[in-house]
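In: need coordinates for the below:
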Amino acid sequence: MEDTAIEPQVGRIVKVLRGREQEKYAVIVRIIDDRFVWIADGDKRKFDQPKKKNLLHLELLDHVSGEVADSIKETGRVTNGKLRYALNKYLESVQSEAHEKGD
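Out: You can find the predicted model right below:
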């Protein structure tokens, strides 16, 4: 049996399933351990004050923002504008796919 589970990684876009920010999208900016990650969206939740979330409370999406991942890998941080841009780009691509399918 093939293991197709999506792994948490820096730059991965997630959907929040539990808590105050439920149904919102964010980006993983740091991995703490195999249960917890730090997330930020560049808007309400800035990079400098990310939210610690249990992975069980997140839906890991199959999209990773290369710009965010590269920026964090190279400089150890990412701008809030880049986080917002990555999320907007992802949401636009999802909406256009849904639109093409005739939703």
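In: when you work out contacts or count neighbours from here on, use the C-alpha atoms and nothing else.
Out: OK.
In: check the offset of whichever helix or strand residue 84 is part of from the chain's centre.
Out: Take DSSP states H and E as the rule and residue 84 turns out to sit in helix 80-100. From the chain centre to the centre of helix 80-100 is a distance of 11 Å (Cα atoms, centre = their mean, to the nearest Å).
In: what comes into contact with that helix?
Out: In this structure, residues lying in contact with helix 80-100 by Cα atoms under 8 Å, 6 or more residues apart in numbering are 13, 25-27, 40-43, 46-47, 63, 65, 67-68.
In: structure for this one too, so we can compare:
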Amino acid sequence: MIESDSGPEIGQVVCIRKGRDTGQFAIVIQLINERFVFIADGDKRKFDRPKKKNIQHLECFDYISPEVRNSLLDTGKVTNGKLQWALGKFMEDVLEATEKGDEFDGERRCH
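Out: Here you go, the predicted structure:
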């Protein structure tokens, strides 16, 4: 999987590296400042109750969901179903790009 060198962007897929949700994937739904973002996955962490995370505790992937990004920029919100769909699409794309069992175990977890 390709990691992004720049800071996180709205709609970008991230992997949580520190905290209770370590290893889980989520999507950046709001930039707070240069240190913090709000993330959600539409399942455990819903859009209306996002998690505030230090960007140093996240691994940012070079993958931005245009559906989530456009929805957030146009209306200021996104459905939990769309977040789940975008993460599922990311998983499919990652599975196609990597060999089975390489960096992904198929359960919305990263290593």
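In: now the strands for the second structure?
Out: Taking DSSP state E, the strands of the second structure run over residues 12-16, 25-31, 36-40, 51-54, 58-64.
In: among these, which is nearest residue 4 of the second structure?
Out: Between residue 4 of the second structure and the strands of the second structure, the tightest spacing by Cα to Cα is seen for strand 58-64, at 4.7 Å.
In: and that closest one, what does it pack onto?
Out: strand 12-16 (3 or more Cα pairs under 8 Å, 6 or more residues apart in numbering; DSSP states H and E).
In: could you dump the strands of the second structure to CSV with mean neighbour count?
Out: Putting these into CSV (neighbours: other Cα atoms under 10 Å) gives the following:
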stretch, mean neighbour count
strand 12-16, 25
strand 25-31, 25
strand 36-40, 22
strand 51-54, 16
strand 58-64, 20
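In: which residues does the residue nearest to residue 39 of the second structure when sequence neighbours are not counted contact?
Out: For residue 39 of the second structure, the nearest residue in space outside its immediate sequence neighbours is residue 28; the separation is 4.5 Å by Cα to Cα, 6 or more residues apart in numbering. Counting by Cα under 8 Å, 6+ apart, residue 28 of the second structure makes contact with 8, 9, 10, 11, 12, 13, 14, 37, 38, 39, 40.
In: residues near the second one, how many?
Out: In other words, residue 9 of the second structure. By the measure other Cα atoms under 10 Å, the count of residues near residue 9 of the second structure is 19.
In: right, and residue 25 of the first structure touches residue 17 too?
Out: No: look at residue 25 of the first structure against residue 17 with Cα atoms under 8 Å: they stay out of range, at 9.5 Å.
In: how about the contacts of helix 80-100 of the first structure in CSV, adding distance to residue 94 of the first structure?
Out: Rendered in CSV, the data for those read as follows (distance: Cα to Cα, whole Å):
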residue, distance to residue 94 of the first structure
13, 12
25, 12
26, 15
27, 16
40, 20
41, 17
42, 19
43, 20
46, 23
47, 24
63, 10
65, 14
67, 18
68, 19
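In: how much space separates residue 4 of the first structure from residue 62 of the first structure?
Out: Applying Cα to Cα, to the nearest Å, the value for residue 4 of the first structure to residue 62 of the first structure is 11 Å.
In: all good on my end, thank you.
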